[in-house]
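>>> no sequence for this one, just the structure:
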């Protein structure tokens, strides 16, 4: 069975990489959905609630706020708020682009430049859940900006570090595909074959932000997926 259809069935599989009274950070696996959708598959948010309920022996409903999301085949950092005090502050932080996120991606084709800033206008097609990148603004498109740099050349792939200035639907996937560098395993955006586990080789690697309550700087790094190619990147 592809991991695209597999969900967390056991809270013991949850990979918590940071937790305190107000926030919890999880290293998401490929195939897990962050929030419920029309598939009806069990979302990561529910699994985190179960984990909190058992760990702290909490009766009744557990509070959990979803701060941001990752695409289903993507791995890496997902941040949740454990208190109603933290959630609006984190939402404001992300809205004001004061949370610094870095992604790692594996691509087969060498990018045109060692490092560059890509500026496109993305238009989402809800019928196939895909975004197309355009050089100029068109009707119903949104401006998308990201910066990438090659941080390692492997035997057959290039490891890119990516920083987002905007947060658009499938932005990294669409913009890299647009320069001829689809992400490994990403059939939707032009890679020639899928990964065996249904993932794409895109990982939310680091997150840096000011804690919503403690007001101290928090830096989080998510371990890479267990895979020979990712192992070569570390």
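Okay, I see it. Fair warning: this is a prediction, and the values are worked out from it, not measured in the lab.
>>> Only C-alpha atoms from now on, for both contacts and neighbour counts.
Noted.
>>> So which residue is smack in the middle of this structure?
Centroid-nearest residue in the chain: residue 70, 3.6 Å away (criterion: CA atoms, centre = their mean).
>>> can I assume that residue is in contact with residue 35?
No - at 9.7 Å, residue 70 does not count as touching residue 35 under the criterion of CA atoms under 8 Å.
>>> quick one, what contacts residue 13?
Going by CA atoms under 8 Å, 6 or more residues apart in numbering, residue 13 touches no other residue.
>>> in this structure, which spans are helices?
44-55, 86-95, 171-178, 228-231 (DSSP state H).
>>> Out of these, which is the most enclosed?
Across these, averaging neighbours per residue (mean count of other CA atoms under 10 Å) puts helix 171-178 on top, at a mean of 22.
>>> on contacts alone, who are the packing partners of it?
When contacts are defined as 3 or more CA pairs under 8 Å, 6 or more residues apart in numbering; DSSP states H and E, helix 171-178 packs onto strand 115-125, strand 130-134.
>>> mind running it again at 6 Å?
Helix 171-178 sits against no helix or strand, with contacts defined as 3 or more CA pairs under 6 Å, 6 or more residues apart in numbering; DSSP states H and E.
>>> nearest residue to the residue sitting furthest away from the middle of the chain other than its sequence neighbours?
Distance from the C-alpha centroid of the chain, by CA atoms, centre = their mean, peaks at residue 59 (31.0 Å). Excluding the flanking residues, the one nearest residue 59 by CA to CA, 6 or more residues apart in numbering is residue 53, at 6.9 Å.
>>> I'd like to know how far the one you found sits from residue 188.
38 Å (CA to CA, to the nearest Å).
>>> Please enumerate the strands of this structure.
For the chain, the strands defined by DSSP state E cover 16-19, 23-28, 65-66, 75-81, 100-107, 115-125, 130-134, 142-153, 158-164, 202-210, 217-221.
>>> which of those strands is buried the deepest?
Of all the strands of the chain, strand 75-81 carries the top mean neighbour count, a mean of 25, counting by mean count of other CA under 10 Å.
>>> what separates that strand from the chain centre, distance-wise?
Put simply, strand 75-81 sits 8 Å off its chain's centre (CA atoms, centre = their mean, to the nearest Å).
>>> let's bring in a second model and compare:
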């Protein structure tokens, strides 16, 4: 099912408490300085139209994706659901799995990246700093290389976050020497203007805020370059691994 209006979005899950969608790329999650249509308000308008709701529509923002990033997202349709999902995020009961295409081939096929990140609010950029730097926040993620293209000098990696810092994946892989394909902010030396950043929210999993049933949302990246260097079945396998709480290849 798709939402009404433009841009139309694929609905991954919906009930009286939750709305799970596939976020389109280059749409801000919430209103920002650009003034461009944002996901939160687009979805509120869609709910209002589809259900003929009068007055203001409630929709709670539980997590965020950077503007150029697409994929699975969940929103809360009630304040109670928003509160319980926010608790799940804080207590790490909210799982997020990503895939990304990075420049080069990481020296290790799998590993854990642990860094301290410092955000510059004025420039909206993040950099790796020494541990103990005032304002620095610890960032940790696990990754596994799923495939490589020697000809294109690109690697497909699966990522599982332990922390949710701003621009975390982009900064940590740039620091590793393998910036994300298309990332102009943290990989300008290797990427060309106009390339779409290759980072995708493939999986979101959490206990339903009311029934406690496990909800698994899976969104596959588009069949466009560089994603189409690898087959859909590989991405589906990653989604299944995420449902089991693991990384692809660990099952």
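Thanks, I have the structure now. Keep in mind it's a predicted model, so treat the numbers as computed, not measured.
>>> Using CSV, lay out the strands of the first structure together with distance to residue 10 of the first structure.
Converted to CSV, the strands of the first structure look like this (distance: least, CA to CA, whole Å):
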stretch, distance to residue 10 of the first structure
strand 16-19, 13
strand 23-28, 14
strand 65-66, 20
strand 75-81, 18
strand 100-107, 27
strand 115-125, 34
strand 130-134, 31
strand 142-153, 35
strand 158-164, 32
strand 202-210, 22
strand 217-221, 24
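>>> between these, which one is nearest to residue 180 of the first structure?
In terms of CA to CA, the element of the strands of the first structure nearest to residue 180 of the first structure is strand 100-107, at 9.4 Å.
>>> start and end residues in the second structure for that closest one, please.
Counting by TM-score structural alignment, strand 100-107 of the first structure pairs with residues 95-102 of the second structure.
>>> circling back: looking at the helices of the first structure, which is closest to residue 207 of the first structure?
Per CA to CA, nearest to residue 207 of the first structure of those: helix 86-95, 11.1 Å.
>>> Distance of residue 190 of the second structure relative to residue 127 of the second structure?
18 Å.
>>> returning to that earlier point: so what corresponds to the residue nearest to residue 59 of the first structure in the second structure?
Residue correspondence, TM-score structural alignment: residue 53 of the first structure in this structure matches residue 48 in the second structure.
>>> any idea how far residue 63 of the first structure is from residue 43 of the first structure?
15 Å.
>>> quick one: which of these two has more around it?
Applying other CA atoms under 10 Å to residue 43 of the first structure and residue 63 shows that residue 43 carries more neighbours, namely 17 against 12.
>>> Tell me which residue of the second structure lines up with that one.
In the superposition onto the second structure, residue 43 of the first structure corresponds to residue 38 when matched by TM-score structural alignment.
>>> which ones are touching that match?
27, 28, 29, 30, 31 (CA atoms under 6 Å, 6 or more residues apart in numbering).
>>> Without its sequence neighbours, what residue ends up closest to the aligned residue in the second structure for residue 190 of the first structure?
Per TM-score structural alignment, the equivalent position to residue 190 of the first structure in the second structure is residue 187. Of all residues not flanking residue 187 of the second structure in the chain, residue 179 sits nearest, at 5.2 Å (CA to CA, 6+ apart).
>>> So the one you found sits against residue 188, correct?
No - counting by CA atoms under 6 Å, residue 188 is not a contact partner of residue 179 of the second structure; they are 8.9 Å apart.
>>> who's more crowded, those two?
More neighbours surround residue 179 than the other of residue 179 of the second structure and residue 188, with 27 against 14 (other CA under 10 Å).
>>> what's the more buried one in contact with, if anything?
Residue 179 of the second structure is in contact with 102, 103, 173, 187, counting by CA under 6 Å, 6+ apart.
>>> circling back: which residue in the second structure aligns with the residue nearest to the centre of the first structure?
Structural correspondence for residue 70 of the first structure with respect to the second structure (TM-score structural alignment): residue 65.
>>> and what of residue 215 of the first structure?
So, by TM-score structural alignment, residue 215 of the first structure is matched to residue 212.
>>> And that match, how close does it get to residue 142 of the second structure?
Here residue 212 of the second structure is placed at a distance of 27 Å from residue 142 of the second structure (CA to CA).
>>> Also residue 37 of the second structure?
Taking CA to CA as the measure, residue 37 of the second structure falls 33 Å from residue 142 of the second structure.
>>> repeat for residue 218 of the second structure
19 Å.
>>> Also residue 225 of the second structure?
25 Å.
>>> And residue 106 of the second structure, by the same measure?
From residue 106 of the second structure to residue 142 of the second structure the distance is 13 Å (CA to CA).
>>> Kindly report the same for residue 21 of the second structure.
Per CA to CA, residue 21 of the second structure is found 25 Å from residue 142 of the second structure.
>>> for residue 192 of the second structure, same thing?
Residue 192 of the second structure is 27 Å from residue 142 of the second structure, by CA to CA.
>>> In this structure residue 18 of the second structure contacts residue 77, no?
Yes - if you go by CA under 6 Å, residue 18 of the second structure and residue 77 touch, sitting 5.3 Å apart.
>>> from the contacts of residue 179 of the second structure, which is closest to residue 116 of the second structure?
residue 173 (13.1 Å).
>>> Which residue of the first structure sits opposite the closest one in the alignment?
Checking TM-score structural alignment: residue 173 of the second structure goes with residue 176.
>>> circling back: put together JSON lines for the helices of the first structure, with distance to residue 10 of the first structure on each row.
Below are the helices of the first structure laid out as JSON lines (distance: least, CA to CA, whole Å):
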{"stretch": "helix 44-55", "distance to residue 10 of the first structure": "8"}
{"stretch": "helix 86-95", "distance to residue 10 of the first structure": "26"}
{"stretch": "helix 171-178", "distance to residue 10 of the first structure": "30"}
{"stretch": "helix 228-231", "distance to residue 10 of the first structure": "25"}
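>>> All set, thanks.
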